[in-house]
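Engineer: Pasting a predicted model and its sequence here:
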Amino acid sequence: MVLTEFELIKHCFNWPQNNDDIICAVGDDASIVKVPNGYDLVQSIDTQVADVHFPASAPAQLIAQRALRCAISDLAAMGAKPQAFHLALSLPKNTNQTWLESFSKGLHTCANEYDISLIGGDTTSSPTLVITIQVQGIVPSGSALTRNKAQIGDGIWLSGEIGKSAAALDSILANPSAFIENTCDSHDSELATAYYYPQAQIALGQKLIGIASSAMDISDGLLQDGSHIAKASDVCLNFATADIPINKRAIALHGKEAALELALSGGDDYQLLFTAPQDAKETLINLGCHCIGQVQEKSSDWLILNGQPLKNTIMGYQHF
């Protein structure tokens, strides 16, 4: 690496600020950000490790896009408007300036898309590339969406198709650069886009305020993340697989049964999973959402799939 730490920050990450809430950002000991009157501050942190969360040999700009989008998705799950983020980069010593410039370009492009400002961070040397992003946003006071308020009788909803990212994983691991080199066909490109460019559902999350009773984003798989809502709300989620929206290309590539398994447990979807009262059905359908089940009173099970309780099953990605 040719640049010193402070030269790196100035060259790659000292971007112009156009957010009036940002008082002090990159280049000082800490950042200073205003929280507007009548709003709560929403914060989340996400760490991604090379060859655990993404291929280390993937193009730098795609790694950056994926890392920031995944972090921003947590704000969508709370109904928050993105405001700012911190970035901590642990870099191998052989990281070159070209890689850093490409990473910065991808990160900046994504930040502009979601109108979120880089306000600080840290860099250090590490044997493995590690990216940690802390995001923050704002939500009208007392209105944030959480996991713990699902009500018996609510519908269970998804914001869109799931399983696309997991369906692309084998081909991405086989050739991490194929997507940016345009060597994969148009259909596989659709799946790879879901992996590298997950769409944080920011606009929908804000529209769900006052409608959804509980919500979260799907990062570790529908079943595993669904169990978090069930446990937090002390209810049972009853899913109907026939109603789960699964991408047609994923079905064509893997077969119907395997594509369903990817949708249930594959993860990396970053769609919103939420519950809402039955009288919100028409509104949610008009928003393009899909009803995939109903909240029930908990007996001995957190999740039911097509009438069958799920017990002692690994339902999604396990970090440990």
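Structural biologist: Thanks, I have it.
Engineer: use CA for all of it now, contacts and neighbours both
Structural biologist: Noted.
Engineer: List the residues that contact the nearest residue to Gly142 once chain neighbours are set aside.
Structural biologist: Distances taken as Cα to Cα, 6 or more residues apart in numbering place Asp40 nearest to Gly142, at 7.3 Å, with adjacent residues excluded. Going by Cα atoms under 8 Å, 6 or more residues apart in numbering, Asp40 touches Ile138, Val139, Pro140, Ser141, Gly142.
Engineer: and the closest residue in space to Val235 that isn't next to it in sequence, what is it in contact with?
Structural biologist: Spatial nearest neighbour of Val235, chain neighbours left out: Lys298 (4.6 Å); criterion: Cα to Cα, 6+ apart. The contact partners of Lys298, by Cα under 8 Å, 6+ apart, come to Asp234, Val235, Cys236.
Engineer: didn't the second one look like it was pressed against Ile304?
Structural biologist: In this case it means Val235. No. With contact defined as Cα atoms under 8 Å, Val235 does not count as touching Ile304 (11.0 Å).
Engineer: Compare neighbour counts for these two and give me the winner.
Structural biologist: The residue with more neighbours, out of Val235 and Ile304, is Val235; 24 against 20, by other Cα atoms under 10 Å.
Engineer: how far away is the more buried one from Ala50?
Structural biologist: As judged by Cα to Cα, to the nearest Å, Val235 and Ala50 stand 36 Å apart.
Engineer: adding another structure so you can compare the two:
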Amino acid sequence: MVMPLKKITEVGLIERFAKALKPCDPSVVVSIGDDAAVVRGAKGCYRLYTVDMLVEGTHFKKGESYKKVGYKAMAVSISDIAAMGGEPQYALISVGLPKKNAQTEAQKLFKGAASCARKFNVDVIGGDTNCSSKLVIDCFVAGKVEEKNLALRSGAKPGDHIFVSGLLGGSILGKHLTFEPRLKEARFLVKNFKVTSMIDLSDGLGVDLNRLSYASALGAIIFEDRIPMARGVKKIKNALFDGEDFELLFTLSPEDSFRLLRMMKKNKFAMSFYQIGRMTDFFSGVRMMTRENKVEEVGCDGFKHF
């Protein structure tokens, strides 16, 4: 029986594609299901490939600045490469544009995408344009990562400490169009620590920590009073479920965790990392210890693509 699209979740759709499109080439290390695909490259190096589509009405409102939309389109794919521990190198951009003022609006769109690409040393080497009833933009980004520095969603161990790289919630107020991919932070982490797992927070802490836990076949416990909330965010549900924070969510062994926390106490440490919980094998899924010392399940009620 064919299921109506409105009843298909993003995760369910991805799982269907993964089953139907299993790779044949042995050079494919990681296929569908992580922040980027991983393919063997030169000796000691992997190639990374990711693509993200932004659709008017789902990822940005009609009437938003085309320049900001272009910036965001490039930034979300760069964020995926960062979550794998890698460095972005090349990009292809495909755009569907409404006919009205198409040339003028396209210039704004590409100006935004180009500004983000330049900032992170990404060469835009091609793409495609077409007519569309509403704005759609899709950025494919290719990058690289050293084999020893590759970070996946699936490597967390029981007892690992859970971190985020910044403040959460309230992205709909504008941050989702102007955020900076945590590329510098990701490269610092993989070069100095054994990052056991990592994902970028595109759909919200609740959703993405559940994804990481599922991929690692573990549970997770987080603590409400440790979750860093963005300015103006007053309710924990916004920090958990608003989505599109594009911070890093990652795990470290207790030893590496304590070493990172010691480094952060030193003067002139320019990055912020927040330890919010730990991985566990006592249960599956994600639970949160509230400020009232009650344990609650954290579901997958974050950003919805369908």
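Structural biologist: All right, it came through fine. Everything numeric in this text was worked out from a predicted model, so none of it was measured.
Engineer: before we move on, which element is the residue nearest to Gly142 of structure 1 in?
Structural biologist: Per DSSP states H and E, Asp40 of structure 1 falls inside strand 39-49.
Engineer: residue in structure 1 matching Gly285 of structure 2?
Structural biologist: Structural correspondence for Gly285 of structure 2 with respect to structure 1 (TM-score structural alignment): Trp302.
Engineer: residues touching the closest residue to its match other than its chain neighbours, list them.
Structural biologist: Take Trp302 of structure 1 and drop its neighbours on the chain: the residue closest to it by Cα to Cα, 6+ apart is Cys236, 4.5 Å away. With contact taken as Cα under 8 Å, 6+ apart, Cys236 of structure 1 is in contact with Ala230, Val295, Gln296, Glu297, Lys298, Ser299, Asp301, Trp302, Leu303, Ile304.
Engineer: Now rank the residues you listed by neighbours and give me the top one.
Structural biologist: Going by other Cα under 10 Å, Ala230 tops the contacts of Cys236 of structure 1 with 27 neighbours.
Engineer: Now do the SS call for that one.
Structural biologist: What DSSP: H, G, I helix; E, B strand; the rest coil gives for Ala230 of structure 1 is helix.
Engineer: Give the full set of residues in contact with it.
Structural biologist: Asn148, Ala150, Cys236, Leu237, Trp302, Leu303.
Engineer: Which position in structure 2 pairs with it?
Structural biologist: Using TM-score structural alignment, Ala230 of structure 1 sits opposite Ser213 in structure 2.
Engineer: and that match, how far is that from Leu201 of structure 2?
Structural biologist: 14 Å.
Engineer: next one: Met279 of structure 2
Structural biologist: If you go by Cα to Cα, the gap between Met279 of structure 2 and Leu201 of structure 2 works out to 17 Å.
Engineer: Pro181 of structure 2 now?
Structural biologist: Distance from Pro181 of structure 2 to Leu201 of structure 2, by Cα to Cα: 11 Å.
Engineer: Show me whatever sits in contact with both of the two.
Structural biologist: The contact lists of Pro181 of structure 2 and Leu201 share Phe246, Glu247, where a contact means Cα under 8 Å, 6+ apart.
Engineer: And the helices in structure 2, which stretches?
Structural biologist: Using DSSP state H, the helices found in structure 2 span residues 10-20, 66-83, 102-119, 175-178, 183-192, 205-215, 236-241, 254-264.
Engineer: Name the stretch among those helices that sits most buried.
Structural biologist: Compared across those, helix 66-83 shows the largest average neighbour count, a mean of 28 (mean count of other Cα atoms under 10 Å).
Engineer: the strands in the stretch 101-250 of structure 1, which residues?
Structural biologist: Assigned by DSSP state E, counting those that start in this stretch, the stretch 101-250 of structure 1 shows strands spanning 117-125, 130-140, 155-158, 214-217, 236-239.
Engineer: out of those, nearest to Arg69 of structure 1?
Structural biologist: strand 130-140 (10.1 Å; Cα to Cα).
Engineer: so that closest one aligns onto which residues of structure 2?
Structural biologist: Counting by TM-score structural alignment, strand 130-140 of structure 1 corresponds to 136-146 in structure 2.
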